[in-house]
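Visitor: From the sequence below, what's the structure:
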Amino acid sequence: MDDKADYLGHRKRLRNRFQKGGGDGLQDYELLELLLTYAIPRKDVKPYAKALIKRFGSLTGVLDASQKDLEEVAKIGPISSTLVRLVKEMCAAYLAEKIKGREVLSSPQAVLDFARMKLAGLPHEAFMVIFLDSKNRVLEHKIMQEGTVDRAVIYPRRIVEEALSCHAAGIIFVHNHPSGDAQPSPEDKQLTRSLMEAARTIDLRVLDHLIVGKEGYCSFAESRMLPGA
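Guide: Below you'll find the predicted structure:
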């Protein structure tokens, strides 16, 4: 009974600290611990939170983990794993909404934050396109292809068709490197050239190709690697 009173009191104190000071006053494992209290009602969840951070390396690693890994490796149930995944998807939706309709050249960090949240933690390669209007404002985004650990097959015609469908005037390519290293490979550079050639057939401007990974990002535009730029 005393143990129950102790962890219930700890939950209340943790919640009060968050309500008074937000997340700045809590360590990463405490943020995760507080989240898990809403999925695991009658247990001390601090050991789970600390084990998750240790297993996946960071709070970001926990959010990037698959639901299967969360359940099998970290031994938390489906309700808890769904809640953790839901937080990740809500963050991505929040960042997507923040860039919708915004002029990307004046808010490049917002675009990068969204790209990293959406793709950086995936265990396989995925290729996304952000479609822009004539004033470089975001119209929509779409994952065009998902592939294996090290490859996603991209068809330029599909991207051109999608751009025409949403009346885009410009595009930004984004893909991830599951290895974590965001430096472009020779294949990435060749793909960029091929996609830019396809875009030119309909006067579609390519503003950037972003590669994101857990260890950082690479911008073709910043690195002056866009062909013809």
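
Visitor: Only C-alpha atoms from now on, for both contacts and neighbour counts.
Guide: Fine.

Visitor: if I pick the nearest residue to Arg151 once chain neighbours are set aside, what's in contact with it?
Guide: Residue nearest to Arg151 in three dimensions, not counting chain neighbours: Glu125, with 5.7 Å by Cα to Cα, 6 or more residues apart in numbering. Listed by Cα atoms under 8 Å, 6 or more residues apart in numbering, the contact partners of Glu125 are Glu146, Gly147, Thr148, Val149, Asp150, Arg151, Ala152, His175, Asn176, His177, Pro178.

Visitor: Surely the third one is within a strand?
Guide: Yep, that's Thr148 we're talking about. No - if the criterion is DSSP: H, G, I helix; E, B strand; the rest coil, then Thr148 is coil and not within a strand.

Visitor: Quickly note the distance from the spatially closest residue to it that is not a sequence neighbour to Lys142.
Guide: Leaving aside its sequence neighbours, Thr148 sits nearest to His124 (Cα to Cα, 6+ apart; 5.0 Å). Computed as Cα to Cα, to the nearest Å, the His124 to Lys142 distance reads 16 Å.

Visitor: Settle it for me: which of the two has more neighbours?
Guide: His124 (18 against 12; other Cα atoms under 10 Å).

Visitor: mind listing what's buried in the helix or strand harbouring Val129?
Guide: Using DSSP states H and E, Val129 sits in strand 126-132. Neighbour-count burial for strand 126-132 flags Ala126, Phe127, Met128, Val129, Ile130, Phe131, Leu132 (criterion: 16 or more other Cα atoms under 10 Å).

Visitor: quick one on the thing from earlier: touching, the residue nearest to Thr148 and Gly147? I think so.
Guide: Yes - look at His124 against Gly147 with Cα atoms under 8 Å: they come within range, at 6.1 Å.

Visitor: nearest residue to the most centrally placed residue in the chain other than its sequence neighbours?
Guide: For the chain, the residue sitting closest to the mean C-alpha position, by Cα atoms, centre = their mean, is Met117 at 1.8 Å. Here the nearest residue to Met117 in space, its sequence neighbours aside, is Ala92; by Cα to Cα, 6+ apart that works out to 5.7 Å.

Visitor: got a list of what that neighbour touches?
Guide: By Cα under 8 Å, 6+ apart, the neighbours of Ala92 are Phe114, Met117, Lys118.

Visitor: re earlier: out of the contacts of Glu125, which is most surrounded?
Guide: Asn176 leads those on contacts (other Cα under 10 Å) with 30 neighbours.

Visitor: compare with the first, here's sequence two:
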Amino acid sequence: MRERHSRDMPRERLLETGPGTLSDTELIALFLGCGLPGQNVFELAHSLLARFGSLRAMLDATPADFKGLRGIGPAKTAVLLAVVEMARRALAEQARERPLVDSSAAVEAYVRLLIGSRPYEVFLCLFLDARHRLIDSEESSRGTITRMAVYPREIVRRALATNAAALIVAHNHPSGAATPSASDRQLTRVLKDTLALIDVRLVDHLVVGRSAVFSFANEGWL
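Guide: Predicted coordinates:
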């Protein structure tokens, strides 16, 4: 009875012992609020998590991805989408308040949240000021599962438009591997040299995999 009582009261346990003690299913259940006839909220949360395959993939979903899912109407969809947007904004605020080179973990968390579970390749640019605080983040390119075209000229144009002094770029590998390819290394060299012409420093290039992030700067490749 004690075990069931603890399971059925994740809200109280969260307040008493902290959110880290709750499982992914219990956290989702808190946001959903209620279940369906014949399916309690924990079963609904578990089925939702199983449908997307991971918590990160579920939080990266679009409104269309939730359509037709039993028990997930507009209200619950709105709540789940709001949660990830709050996380994105909180990480962006942190990035704007402190130099990103002093908070590599925050950068990795930010880019993984933005593009880590996309089913297609995305090339992301983080434009930084002279103190390496975030000015803006933009997706400069989108591709397919295996290919993506990146245009250094457009990235340079946006760096000038935002008055950036430095840049961090990132892209994801939908395959899940964070190992950079030969073309990734070549693109990094081209970007570094091209940005140097306008006195903008390329601080890092991050390759985002399913469970890891590869940093060109940490490996001494910049």
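
Visitor: Let me know the TM-score between chain one and chain two.
Guide: Scored against TM-score structural alignment, normalised by the length of structure 2, the superposed chains reach a TM-score of 0.86; 217 aligned residues with a Cα RMSD of 2.5 Å.

Visitor: residue in structure 2 matching the residue nearest to Arg151 of structure 1?
Guide: Under the alignment (TM-score structural alignment), Glu125 of structure 1 maps onto Glu121 of structure 2.

Visitor: ok, back up a step: mapped onto structure 2, which of the contacts of Ala92 of structure 1 are still contacts?
Guide: Of these, the ones still in contact in structure 2 (both residues aligned by TM-score structural alignment, their matches' Cα atoms under 8 Å) are Phe114, Met117, Lys118.

Visitor: Ala51 of structure 1: which of the residues you listed is nearest?
Guide: When these are ranked by distance to Ala51 of structure 1 (Cα to Cα), Met117 comes first, at 22.8 Å.

Visitor: Just give me the longest helix of structure 2.
Guide: The residue-count maximum for a helix in structure 2 (DSSP state H) belongs to helix 74-97.

Visitor: Other residues contacting the helix or strand following that one?
Guide: Going down the chain from helix 74-97 of structure 2, the next helix or strand is helix 104-115, by DSSP H and E. By Cα under 8 Å, 6+ apart, the list of residues contacting helix 104-115 of structure 2 from outside reads 56, 60, 88, 91-92, 94-95, 100, 122, 124, 170-172, 208, 213.

Visitor: Kindly recompute the last result at 6 Å.
Guide: With contact meaning Cα atoms under 6 Å, 6 or more residues apart in numbering, helix 104-115 of structure 2 is reached by Leu91.

Visitor: Would you mind getting the angle between it and helix 74-97?
Guide: 150 degrees (axes from the mean of the first three to the mean of the last three Cα atoms, to 10 degrees).

Visitor: once aligned to structure 1, how far is helix 104-115 of structure 2 on average?
Guide: In the superposition with structure 1, the average deviation recorded for helix 104-115 of structure 2 is 0.9 Å (mean Cα distance after the TM-score superposition for structure 1).

Visitor: likewise stretch 182-196 of structure 2?
Guide: Mean deviation for stretch 182-196 of structure 2: 1.4 Å (mean Cα distance after the TM-score superposition for structure 1).

Visitor: Tell me the residues of structure 1 aligned with that stretch.
Guide: Mapping stretch 182-196 of structure 2 onto structure 1 (TM-score structural alignment) gives residues 186-200.

Visitor: secondary structure element for the counterpart of Glu161 of structure 1 in structure 2?
Guide: With TM-score structural alignment as the criterion, the equivalent of Glu161 of structure 1 in structure 2 is Arg157. Assigned by DSSP H and E, Arg157 of structure 2 falls within helix 152-161.

Visitor: ok, back up a step: which of the contacts of Glu125 of structure 1 sits closest to Lys4 of structure 1?
Guide: Closest to Lys4 of structure 1, out of all of the contacts of Glu125 of structure 1 and judged by Cα to Cα, is Pro178, at 42.1 Å.

Visitor: Which secondary structure state is assigned to the closest one?
Guide: Judged by three-state DSSP, the three-state class of Pro178 of structure 1 is coil.

Visitor: neighbours of Ile99 of structure 1, just the number please.
Guide: 22.

Visitor: Tell me the residue in structure 2 aligned with it.
Guide: So, by TM-score structural alignment, Ile99 of structure 1 is matched to Ala95.

Visitor: Now stretch 208-222 of structure 2: buried residues?
Guide: Neighbour-count burial for stretch 208-222 of structure 2 [16+ other Cα under 10 Å]: Val208, Gly209, Arg210, Val213, Phe214, Ser215, Phe216.

Visitor: how about the last one, what's its partner in structure 1?
Guide: Per TM-score structural alignment, the equivalent position to Phe216 of structure 2 in structure 1 is Phe220.

Visitor: what's the answer for Ala130 of structure 2, then?
Guide: When structure 1 is aligned by TM-score structural alignment, Ala130 of structure 2 is paired with Ser134.

Visitor: Same question for Leu15 of structure 2.
Guide: Looks like Leu15 of structure 2 aligns to Gln19 there (TM-score structural alignment).

Visitor: helix, strand or coil for its match?
Guide: helix.

Visitor: Provide a list of residues in contact with Arg224 of structure 1.
Guide: No residues are in contact with Arg224 of structure 1 under the rule Cα under 6 Å, 6+ apart.

Visitor: repeat that for 10 Å
Guide: Residues near Arg224 of structure 1 by Cα atoms under 10 Å, 6 or more residues apart in numbering: Asp208.

Visitor: ditto for Lys4 of structure 1
Guide: Contact criterion Cα under 10 Å, 6+ apart gives His10, Arg42, Lys43, Asp44 as the residues in contact with Lys4 of structure 1.
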